[in-house]
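>>> this one's structure only:
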């Protein structure tokens, strides 16, 4: 295996690197100059909001402070106005604020008045106009729970399992009720009803178990707009005290989901590939899952099982002209079949892992790609918060290349490592902490 020659570069000295390349190849100096120019021309802002407490009740005032910074964690001089939006569980905008930013800091408050707010889940989204130039993932987003002004001492958690056929909609809702001390409310009667389009479509009465859970089974006609409905519950604490809670049913019929992430971004013919995956429920939380990878003939290629919060990893060798699919079984018994990405005929990819105090890089290329690009130069750019800390170059001579860098050369945080072709085209990318 060939060893990659690692070249340490500072952001200010990379222009001194001399490289003898063919005319069709882009010098490493040019790639780094373009990278630096991009981040100087289009710096990315980051935003964080700090709140006075984690939960609120109707009638309370939310106090918050916002900090606007650039990727290098320095104050941002770009934006002067902060936009803050309050969105309800139906994705409708309830209220918005425009706040001045002074010295990269903004402060604000919002009263949860009785006219606009009620008990339920809300999302706070905040951004500057400059941040809208980036992906939506750059915007600040936080979910908050707003409790009933009277029933501040009731905490709830709900999970749905729904099925939909042409004859009926069935939803099993499992709710846990806790008091203000976090203790389960046990052996108490719970009355419930479902309202959809201003009509009551189901009702019932259950009892909490010894852990504060109650199971509510809802069955309605497919003609009912259950995704626009809401489940209302009343917990009978004693003869004079009732605690109420309501739950939107918008996500009740959403299926579990699972996503697969090949290391380096793609499946390439003949290259052993580590594939990460994450399984989530309709509420966005992880769920344990297991399954098998099958080819188009039904032959089992690999098995996988999640290790933590629905996440896991498996390895297999993809082959060209074969179509792969994952047959998944979730913890609650639901099953799903998901196609994997198509296999590319040729290419290179990067793999990273940490061993002791070093970051170990492996570059894989399949034989078809090597034959077409023999002796051509490829590059590795490693950057954090937009700053290039390392660059590497080598010539393509075999199907596997290795190299390592001491981890103390990088700042603490997320490191983005990109594999680039001789013409400046990104081939593969890996994120590591």
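In hand now; what should we look at? Everything numeric in this text was worked out from a predicted model, so none of it was measured. Numbering: from 1, shown residues only.
>>> contacts and neighbour counts: CA atoms only from here.
Noted.
>>> in contact with residue 378, which residues?
Contacts for residue 378 (C-alpha atoms under 8 Å, 6 or more residues apart in numbering) come out as 393, 394, 395, 396, 419, 420, 421, 422.
>>> now do residue 132
Each residue near residue 132 by C-alpha under 8 Å, 6+ apart is listed here: residue 139.
>>> putting a second one here so we can go through both:
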């Protein structure tokens, strides 16, 4: 066997500097240069816990790194964080201010915009969009509604044949009583795509019977959903003939099966939700002869090997009677194999080829984080070529081996995971061994690198009540994401398992099945720039759509309820303007008016167009979370049970007032309704506007709002809009439209201004309309919008919720642009109670997140400290710490804090 050892592999890779060798060198150098000078970013989010209840707060800290060195990257100063529901809708989007490669924030999970279900937390920067949304940070979490009724389904019959389905199901409540005469919606789905949607009502015995056809018959990824208006109740996989559907795929090492060559192959079996399920069985040829056996090692993944024969077809048969076709066998090609022994200090690469390729020239490259670690020119004679590379050449993480042909086309690729003992070492020293309820805790932290040197670093710390939230210590963290998940395809189940339980075969199976992220970017074009600062920019043009230069542009913004910003500038030769010297925002509720005046100081004959961010859609085939019913998830079920137990304990306190739930006839998702319960005297939902999509909002109001008309004030000639005699105030997305009016004091001029707004919008722009006439619903508006001495006796309010949520935005208004920007905010501070002896015995405290500190800094001695108070629970606390130094080191630490029982 020809051998090419490390010293020549690295030191003399191109002692022949002619022909294709030069081209290969340039190709590698180009990729190295791009990844060195334009490295992609990696972004990781540490959030406090995996389960939340409605009206809870999600606390988070983000880390931005360069992919080549894993060092904090200060180039992006703005990051975007989104919560996405099971319908791929962005329920909440934050823009967060970054400092030295870190940012932090929080999301209040209100019951207006959120409901029980599975969500994805997604994060990215503008620059990261250059590399595709598949490289955005994504992490699953769940929100539960403790007040939601628990359903159970007894599936009596499911029959699926081609495009026809019949289902007989009985619905019961948590007390096992039939849900009789219950209106529900039933869906048949393939992943996230609806194949069938029906509205029906259960009969007197709680049964639903469906027998119908559906369009576009799908593959095996089918699920059956039952839901009501408020919360997703059940989502069940379809089982046909008593067998749960699954998918099993085989991945030949290097990419292809080559006839006559012994090859290793990885395999992975997943269920309808994309979760790994362990399968075992045999592989047979077309004649039924057994050639190999296979058995899963971890999460449905495993490794087997056999020698495929020319012109043969292979099929895998599982022990439960399923069969799957393997990839085809090719007669000509190359084989790339990697032998990675845990006890060896090097990896062995074996290159083999079919007989017709003898004498061919090949090129081999080994890259780490997109930068070349080793490369060589090889000639295949008549024996496999063996290459040994020291593991010290590679940094910790996923590394890629690629074989090219003489024309520099990639033939085979293989990834290998190298792990050195170079994590940060985090230790915790509490100031006493055991704590009591509502006790003061002080912890000293000490951080060192792998060389036992004290390091300065930035950590995020979460303290969780283990009696309420169970933390999976194999879940994603900063180490598993940066070194593993961010460089592999798809969602990895329990990624930290491969660090806590480094079984070589399980890790190799992961490498063989889930591939890698390709860093090759020869055609890289930096379309998206680093965002160094928040800016509002745009252009001003005249009535002929020509740029207006030297035009004065003013911006007035209202921040929250009492803050304001005023700025002005002048357009340049191209009619462009920019506002970028904003203060730090602590509130993301910002409404701005941008006004342009021509040379005569008039707003006429000029128009404003703003540059707006086109946010990336969510394009995943399915959410990387378990779509199993929330109530059937073991950990979530435990969380719900514990939360209900906590509520029962609270009620024992005589001073504790339980939550009073008020339901309304209809609620508008995303509404800025000022009533805490979202109440209104009349609510017009989006579905009620479907038949009025092309009509103006003004016409919609006339047709849908009871008593809406245009009239005059008594004893005056002033025009007003009224509802049953009450004058109407209009609020769009929480913004008083009148606040933007800058015309004369003549009220009729304001009504003309208002007419323009109401005719500008159409029914298809509106998500909902709410009318507040009675005192209980209009009082919150009157206290905010009216002068303290002004009476609201004959006033009412209409809250209009648009689909964009941008408020009374009208780009066609001459010289005026109303804008509701997504401003970057700095995170709020976590409230940490401090108890006096009297409060320790009187105030109920059952926080599930005991403490959250996103920015704990260690000094030059590697020392930091945190202080907090324990809660009323005696279940114990889990302290989760993770973070980084400033030189690419990362660390994770879990510490248990003991709480003394009464």
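Sure, I can see it. On a predicted model such as this, the values are computed, not experimentally measured, just so you know.
>>> quick TM-score on the pair, please.
The TM-score (TM-score structural alignment, normalised by the length of structure 1) is 0.75; 385 aligned residues with a C-alpha RMSD of 3.9 Å.
>>> re the thing from before, can you add distance to residue 117 of structure 1, neighbour count and secondary structure and give the contacts of residue 378 of structure 1 back as a markdown table?
Output for these, formatted as a markdown table (distance: C-alpha to C-alpha, whole Å; neighbours: other C-alpha atoms under 10 Å; DSSP: H, G, I helix; E, B strand; the rest coil):
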| residue | distance to residue 117 of structure 1 | neighbour count | secondary structure |
| --- | --- | --- | --- |
| 393 | 58 | 19 | strand |
| 394 | 60 | 18 | strand |
| 395 | 62 | 17 | strand |
| 396 | 62 | 20 | coil |
| 419 | 50 | 23 | strand |
| 420 | 51 | 22 | strand |
| 421 | 54 | 19 | coil |
| 422 | 57 | 21 | coil |
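>>> out of those residues, which one sits closest to residue 35 of structure 1?
Of all the contacts of residue 378 of structure 1, residue 35 of structure 1 sits closest to residue 420, with 12.2 Å by C-alpha to C-alpha.
>>> and the closest one, what does it touch?
378, 379, 380, 381, 426, 427, 428.
>>> just to be sure, the third one is in a helix?
Same thing as residue 380 of structure 1. No: applying DSSP: H, G, I helix; E, B strand; the rest coil, one finds residue 380 of structure 1 to be strand, outside a helix.
>>> tally of neighbours for it?
25 (other C-alpha atoms under 10 Å).
>>> what's it aligned with over in structure 2?
Under the alignment (TM-score structural alignment), residue 380 of structure 1 maps onto residue 364 of structure 2.
>>> gap between the closest residue to its match other than its chain neighbours and residue 250 of structure 2?
Using C-alpha to C-alpha, 6 or more residues apart in numbering and skipping the chain neighbours, the partner closest in space to residue 364 of structure 2 is residue 403 (4.7 Å). Using C-alpha to C-alpha, to the nearest Å, residue 403 of structure 2 is found at 21 Å from residue 250 of structure 2.
>>> same question for residue 372 of structure 2.
From residue 372 of structure 2 over to residue 250 of structure 2 the distance is 29 Å, taken as C-alpha to C-alpha.
>>> kindly report the same for residue 227 of structure 2.
According to C-alpha to C-alpha, residue 227 of structure 2 and residue 250 of structure 2 sit 37 Å apart.
>>> same check, this time on residue 429 of structure 2
For residue 429 of structure 2, the distance to residue 250 of structure 2 (C-alpha to C-alpha) stands at 48 Å.
>>> neighbour-wise, which of the two wins?
Legend: neighbour count by other C-alpha under 10 Å for residue 429 of structure 2 and residue 250, higher for residue 250 (21 against 13).
>>> pretty sure that one contacts residue 266?
Yes: at 5.8 Å, residue 250 of structure 2 counts as touching residue 266 under the criterion of C-alpha atoms under 8 Å.
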